[in-house]
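Asks: Predicted coordinates and the sequence they were generated for:
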Amino acid sequence: MEKGSIYELDGGVPLKQAIPLGLQHVLAMFVGNVSPLIIVAGLLNMPSEQKTMLIQNAMFIAGLITLIQLYPIGRVGSRLPIVMGTSSGFVPTIRAAAGIYGYGAVLGASLVGGLFESILGFFIKPLRKIFPPIVTGTVVISIGLSLIPIGITYFAGGFGASDFGSVSNLFLGSVVIVVILFCMQFTKGFFKVSAVLTGIVAGYILAILMGKVDFTPIAQADWFSLPKAFMYKMEFKIGAIIPMCIMYIATTVETIGDISAVTAGGLNREATDRELAGGVLADGVGSMIAAFFGVLPNTSFSQNVGLIGMTKVVNRFSIMTGAVILILAGFFPKLGGIISAVPQSVLGGATIIMFSMIAISGMQLIFKQNMYGRNAVIVAVALGLGLGLGSTPDALQHLPEWTKLVFAQNGIVVAFIVAVILNLILPQDKKEKAEEGIAFH
């Protein structure tokens, strides 16, 4: 292989070739990185200037932690082309915790959870046995399905919108969906890779023409400023910490899956325990750093994993240029203001597809297994209880408050716990054991 090739992990790729490849990864994850904060800021009715600052911090943190994944500090980092960003999977849990305890308690729980995930990074071997694809796939499906109602709410105008469900909102969201689908199916190169971003830009322009964009956040934002830490005072509430730690276990499983997919799809080999441990440690440490900057937990981005599998571009230097672009974007609040001004119905059109694709990726994981007998029972019971209790929180109204926070309105945690327990206690038949042994080796 030619030295410095984009298909080589290390080596010097020319900057004029590396920058477009790095930008491609930024485009693939940009919307997903800021969407969770926009959603949570909307739920909590945060002032526009705070939302803009959080978006600025989210871009800075994503770039910083991606650099650590690419170029480890000690044992922290996988040394693989893993792109990091704000996790959407935590949104349902954060929504419940923030409603009871406030955003400061969410950040305190994120800090503790990040420490907890960092500790999990030292126990990768036993974790790989406890979380087989049937468990990880079920968790990923529940994450996607739990997020879809939030996407639909944004599609109709967003939480608390005075024109919720209006024809103009539904029209805007629908246009975004149509543009994204067109780019994904009928274009190549830049527009295919950045289909989500293209759809949002098209919807944004249309919203401006329709007079549905408030330019106040852009006007109020500075041209340049440093990312700000300690914007919120952290609080530590056990009722918020427990469900967040459970979600950190779930995101650990997701990260293990993403790292394995990068090495298999981009490097044609299995991930080593060192790479998995370093990646999970970067996840945990990165989320701790994010909490100090008011940003939600960070994790590996599956859409970028898919991009690597499609292009086979694994060169760390090329991906590093994308991380640098994210860091630089974190120093220009005007950019955050432009993003925060995107109408919620426009964002909804994109998030419906993004969240649904998360569920699809989980389905792909479980359908690689034989879905009969034991496996079918695990998925059915875990999703049935998880999504059922998540959508009907009043079923747990007589339980203690902390129990309701852990299990009610949060199908992900329930599905994860049920899937793990059933996987441990339900016996495998001989055929399943033989197939698992073949898959493991």
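Replies: Arrived safely. Numbering: from 1, shown residues only.

Asks: Only C-alpha atoms from now on, for both contacts and neighbour counts.
Replies: Will do.

Asks: now for the helix or strand that contains residue 30, which elements pack on it?
Replies: Following DSSP states H and E, one finds residue 30 within helix 15-43. If contacts are counted by 3 or more C-alpha pairs under 8 Å, 6 or more residues apart in numbering; DSSP states H and E, helix 15-43 sits against helix 48-70, strand 84-86, helix 91-101, helix 190-193, helix 195-209, helix 302-311, helix 316-329, helix 344-366.

Asks: Can you give me the buried ones in that helix?
Replies: Within helix 15-43, the residues scored as buried using 16 or more other C-alpha atoms under 10 Å are 18-42.

Asks: Likewise for stretch 218-227?
Replies: Neighbour-count burial for stretch 218-227, counted by 16+ other C-alpha under 10 Å, picks out 218, 221, 222, 227.

Asks: Helices of the stretch 101-250 of the chain, residue ranges please.
Replies: Taking DSSP state H, counting those that start in this stretch as the test, the helices found in the stretch 101-250 of the chain are 103-120, 124-130, 133-155, 167-186, 190-193, 195-209, 216-220, 238-267.

Asks: Let me have the helices and strands packed on helix 15-43 in TSV, extended by mean neighbour count and distance to residue 292.
Replies: Shown next, in TSV, are those (neighbours: other C-alpha atoms under 10 Å; distance: least, C-alpha to C-alpha, whole Å):
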stretch	mean neighbour count	distance to residue 292
helix 48-70	26	10
strand 84-86	28	14
helix 91-101	20	16
helix 190-193	16	32
helix 195-209	20	28
helix 302-311	19	25
helix 316-329	24	16
helix 344-366	23	27
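
Asks: ok, structure two:
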Amino acid sequence: MADTSIGTPEQLRDPNYTPPLAKAIPLGIQHVLAMFVSNVTPAIIICGAAGFGFGSNSPDFPQMIYMIQMSMFFAGLATLIQTIGFGPVGAKLPIVQGTSFAFIPIMIPLVVGKGVDAMAVIMGGVFVGGLFHAFLGLFIGRIRFALPPLVTGLVVTMIGLALVKVGIQYAAGGVPAIGKPEYGSLQNWFVASVVIFVTLGLKFYARGMLSVSAVLLGLIVGYIVAMFMGMVSFGNVGNASSFALPNPLHFGMEFSVAAIIGFCLMGFVSAVETVGDVSGITKGGAGREATDKEIEGATYADGLGTAVSGLFGALPNTSFSQNVGLIAMTGLMSRHVVTIGALFLIAAGLIPKIGAIISTIPIEVLGGGVIVMFGMVAAAGVSMLSDVEWNRRNMVIFAIALSMGLGLQLEPGALQHLPGTLKVLATSGILPAALIAIVLNLILPEELAAEATDEASGGHAGHGKGSLGKDDHV
């Protein structure tokens, strides 16, 4: 429910309204708390997949701190591009940008076990993919027809399913710990379980900001428990500098066909998700549809923010859906409140000690958090699929796309004879699933759906909407 003590109903629906600073600052910080964990987690996952050591003695450890630092800085910068805008770039709406989970399944095959040198390939893909993403702003409204809930719901569900393995590995002790006696130990699972249970307890039994920040608070409680169990080391914090600026081409830049194709295709999906977030903000905060200008501006800013991130060693940015929900909860549409939150993110990104403190989080604690987060991603996809008319046509499209995508992801050896580029793209699972769903949805005539529904009384087809509602996800 909207808080009318902040302003009049008309002011609350006005993106250009600025509440009194005494209330605007905590509201801006609230937006940062809602997205903070999700924003820095992808950097830690990609560094772990590349083989960066998690200990303070690892030579690659400072690189992880830098990437965490840049995740905060460029999330703040990309958010400013959205809220303030310049020319046609930026929606000038309270859109919070952050590092995207969607690209992780594409990035992991590109870096796995290759160390810091593999990051140059990632940055090349981020840069080109960001430019392509921005280019989509020219005609984003005209291509939405190709991505109905059947396709977008499948893609989001696949992203969640692709990531749950990472969550389990982290909870058990981290990918680098496989083969060691402590991997999967009771201690590791106890710490991860504390995070999960505290998060779920706050999510369902608390209200307001306690519920919105459930994952962050769960991680804090798990961190404290791990500290008492001797699992936390602060050796690296003292060595981190107090201030550092972003470093252009920090990891270098290498242009790989596999990376560029993968990032461009996922940029297409991310652009459509952003359109959904912009629509959610205007509906939840102002009770209206988003304008074409706002959708185009948001897409330009999404892509430009991602391209700039790649130049400085950060990962792709996208709009954050949890903050869309926060706007609906507070009823405040002020873009200037989100601008204040963006300034806090930028300030945090300039202080490497903050990144060093984040890097002290035991991998088991982070595992508990990402199990919840990745499960919520999959649940969000299932919720989107609830809007699908489940006739035989759509069931066949979904079945083939899911079987091929998930199957190739689970058994990458089945494509061992493919050229390297195609193998990386196909074994991600998400891209083949999305392409199959898009193509089949475009070429299979709708008449098949009507015929199948008529013939399917009493069968699985023709049940109409799924049983889940839009608000039934975690």
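Replies: Alright, I've got the coordinates. In this text the structure is predicted, and so the values were computed from the model without any measurement.

Asks: Structure 2: matching residues for the helix holding residue 30 of structure 1?
Replies: Matched against structure 2 by TM-score structural alignment, helix 15-43 of structure 1 falls on residues 21-49.

Asks: Same question for stretch 383-400 of structure 1.
Replies: Residues 402-419 of structure 2 are the counterpart of stretch 383-400 of structure 1, counting by TM-score structural alignment.

Asks: Can you give me the buried ones in that stretch?
Replies: So, applying 16+ other C-alpha under 10 Å, buried residues of stretch 402-419 of structure 2: 402, 404, 405, 406, 408, 409.

Asks: returning to what we had before: and the buried residues of stretch 218-227 of structure 1, which is closest to residue 158 of structure 1?
Replies: Proximity of the buried residues of stretch 218-227 of structure 1 to residue 158 of structure 1 (C-alpha to C-alpha) peaks at residue 218, which lies at 19.8 Å.

Asks: how about that closest one, what's its partner in structure 2?
Replies: Aligning on TM-score structural alignment places residue 218 of structure 1 opposite residue 237 in structure 2.

Asks: Go ahead and confirm its match touches residue 358.
Replies: No. Taking contacts as C-alpha atoms under 8 Å, residue 237 of structure 2 lies outside contact range of residue 358: 9.4 Å.

Asks: For residue 42 of structure 2, which residues are in contact?
Replies: 99, 100, 101, 104 (C-alpha atoms under 8 Å, 6 or more residues apart in numbering).

Asks: And for residue 283 of structure 1?
Replies: When contacts are counted by C-alpha under 8 Å, 6+ apart, residue 283 of structure 1 touches 114, 117, 118, 252, 255, 298, 299, 300.

Asks: Quickly find the element holding whatever residue of structure 2 lines up with it.
Replies: If you follow residue 283 of structure 1 across to structure 2 using TM-score structural alignment, you land on residue 302. Using DSSP H and E, residue 302 of structure 2 falls within helix 292-311.

Asks: Please identify the buried residues of that helix?
Replies: For helix 292-311 of structure 2, the neighbour count (16+ other C-alpha under 10 Å) marks 294-311 as buried.

Asks: how close does it sit to structure 1?
Replies: Compared with structure 1 after fitting, helix 292-311 of structure 2 has a mean deviation of 1.0 Å; criterion: mean C-alpha distance after the TM-score superposition for structure 1.

Asks: contacting residues for residue 232 of structure 2?
Replies: Contacts of residue 232 of structure 2 by C-alpha under 8 Å, 6+ apart are 223, 226, 360, 361, 362.

Asks: Near the fourth one, how many residues? Count them for me, please.
Replies: Going back to what we said before, that points to residue 361 of structure 2. 22 (other C-alpha atoms under 10 Å).

Asks: counterpart of residue 334 of structure 1 in structure 2?
Replies: Match for residue 334 of structure 1 (TM-score structural alignment): residue 353.

Asks: Can you give me the neighbour number for its match?
Replies: Neighbour count for residue 353 of structure 2, taken as other C-alpha under 10 Å: 22.

Asks: Go ahead and confirm it touches residue 241.
Replies: Yes. Using C-alpha under 8 Å, residue 353 of structure 2 makes contact with residue 241 at a distance of 6.2 Å.

Asks: Distance-wise, check residue 328 of structure 2 relative to residue 156 of structure 2.
Replies: Separation of residue 328 of structure 2 from residue 156 of structure 2 (C-alpha to C-alpha, to the nearest Å): 22 Å.

Asks: which position in structure 2 aligns with residue 414 of structure 1?
Replies: Per TM-score structural alignment, residue 414 of structure 1 is aligned with residue 432.

Asks: Quick check: which element contains its match?
Replies: Residue 432 of structure 2 belongs to helix 430-443, assigned by DSSP H and E.

Asks: can you tell me the mean distance of that helix from structure 1 after alignment?
Replies: With structure 1 overlaid, helix 430-443 of structure 2 shows a mean distance of 0.9 Å (mean C-alpha distance after the TM-score superposition for structure 1).

Asks: Against residue 291 of structure 2, how distant is the residue mapped onto residue 260 of structure 1 from structure 2?
Replies: Alignment note (TM-score structural alignment): residue 260 of structure 1 maps to residue 279 of structure 2. Separation of residue 279 of structure 2 from residue 291 of structure 2 (C-alpha to C-alpha): 9 Å.

Asks: Could you do residue 79 of structure 2 as well?
Replies: In terms of C-alpha to C-alpha, residue 79 of structure 2 sits 19 Å off from residue 291 of structure 2.

Asks: try residue 67 of structure 2
Replies: For residue 67 of structure 2, the distance to residue 291 of structure 2 - C-alpha to C-alpha - is 35 Å.

Asks: Next: residue 70 of structure 2.
Replies: From residue 70 of structure 2 over to residue 291 of structure 2 (counting by C-alpha to C-alpha), the distance is 32 Å.

Asks: do residue 172 of structure 2 as well
Replies: Plainly put, residue 172 of structure 2 is 47 Å away from residue 291 of structure 2 if you go by C-alpha to C-alpha.

Asks: Which one's more surrounded, the two?
Replies: residue 172 (27 against 13).

Asks: Provide a list of residues in contact with the more buried one.
Replies: Counting by C-alpha under 8 Å, 6+ apart, residue 172 of structure 2 makes contact with 183, 184, 185, 188, 189, 364, 367.

Asks: can I get the residues you listed in CSV with distance to residue 452 of structure 2?
Replies: Compiled in CSV, those are given as follows (distance: C-alpha to C-alpha, whole Å):
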residue, distance to residue 452 of structure 2
183, 50
184, 48
185, 51
188, 50
189, 47
364, 48
367, 44
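
Asks: Cool, thanks, talk later.
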